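1. Model the following, please.
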Amino acid sequence: MKATIWHNPNCSKSRAALAMLEARGDIAVEVIRYLEQPPSAETLAALYDRAGMHPREGLRLSGTDAAKRGRPDADAATILAAMAADPRLIERPLVETDKGVRLARPTEVLEEIL
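-> The predicted structure is shown next:
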């Protein structure tokens, strides 16, 4: 099985998700440091669609100025464009496998796609 994780090594939840994936031993893990390689708005839209989430649910409010800038009330296209322009607005970690996509908060939700 292959898993792709949009990872921030400074985030404890992201590190925990990566450790969980690597500990299994049967998963080829691709790590994308999304702060260095931001996904496009289109990529994010596809990920959230596969996860069954509205982009608003993937908007990071903690430690950002997203709420002050009115992002939580914006439409999906505006939120996705803001995330693509400023990847710090992406809640992490997102994990994708052939079985789906999950925002791994908590990490236990990864079991649904492994």
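
2. From now on I want contacts and neighbour counts done on CA atoms only, so please keep to that.
-> Fine.

3. Trp6 should be in a helix, yeah?
-> No. Residue state for Trp6 (DSSP: H, G, I helix; E, B strand; the rest coil) corresponds to strand; a helix is not indicated.

4. Second input sequence below; structure requested for side-by-side comparison:
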Amino acid sequence: MTIVIHHNPKCGTSRKVLEAVRAAGHDPVVVEYLKTGWTRPQLQALFAVAGIAPSEALRTKGGRAAELGIDGPDADPEAVLDAMVAEPVLVERPIVASPKGVRLCRPAERLQEIL
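-> Have a look, this model is predicted:
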């Protein structure tokens, strides 16, 4: 069973989730998305399987989303995706994909739904 974690090593929640995946006996594929970036199709697929809208995976902490005008409930999903592709840090983390589904694991306990 392959598990992929879209990970930011500077994030405490992301580190906690990665540790939990490994503690459960898995050797995950770790994608440091701040280095690799995102593609629009990749984000669309992850969000579709997770059952979330782009705005639900938007990192609003730090204020960049507000600066771009994409943090409100009426934000255009296409604009949110464009911003996420241009600035990968705008995607909340970690996102974990397993054969049982995809979850934005914030809070970290959401990981248990797909292990």
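
5. Could I get the TM-score for this pair?
-> The TM-score (TM-score structural alignment, normalised by the length of structure 1) is 0.94; 113 aligned residues with a C-alpha RMSD of 1.0 Å.

6. tell me, which helix in structure 1 spans the most residues?
-> helix 12-24 (DSSP state H).

7. buried ones in the strand or helix carrying Val80 of structure 2?
-> According to DSSP states H and E, Val80 of structure 2 maps onto helix 77-86. Residues of helix 77-86 of structure 2 classed as buried under the neighbour-count rule (16 or more other C-alpha atoms under 10 Å) are 80-81, 83-85.

8. cool, stretch 85-95 of structure 2 as well?
-> So stretch 85-95 of structure 2, judged by 16+ other C-alpha under 10 Å, has buried residues 85, 88-95.

9. Also stretch 5-18 of structure 2?
-> 5-8, 13-15, 17-18.

10. Among these, which one lies nearest to Glu56 of structure 2?
-> Minimum distance to Glu56 of structure 2 across the buried residues of stretch 5-18 of structure 2 is 16.0 Å, recorded for His6 (C-alpha to C-alpha).

11. can you tell me which residues contact the residue lying closest to Pro28 of structure 2 once chain neighbours are set aside?
-> Sequence neighbours aside, Ile3 is the residue nearest to Pro28 of structure 2 in space, at 4.8 Å (criterion: C-alpha to C-alpha, 6 or more residues apart in numbering). Residues in contact with Ile3 of structure 2, defined by C-alpha atoms under 8 Å, 6 or more residues apart in numbering, are 26-29, 96-99.

12. Next: Leu44 of structure 1.
-> Residues touching Leu44 of structure 1, when contacts are defined by C-alpha under 8 Å, 6+ apart, comprise 55, 80, 84.

13. wait, the first one sits on Ala74?
-> No. Distance between Pro55 of structure 1 and Ala74: 10.0 Å, which falls outside the contact criterion (C-alpha atoms under 8 Å).

14. Name the residue in those two with the higher neighbour count.
-> Using other C-alpha atoms under 10 Å, the more surrounded residue of Pro55 of structure 1 and Ala74 is Pro55, with 24 against 13.
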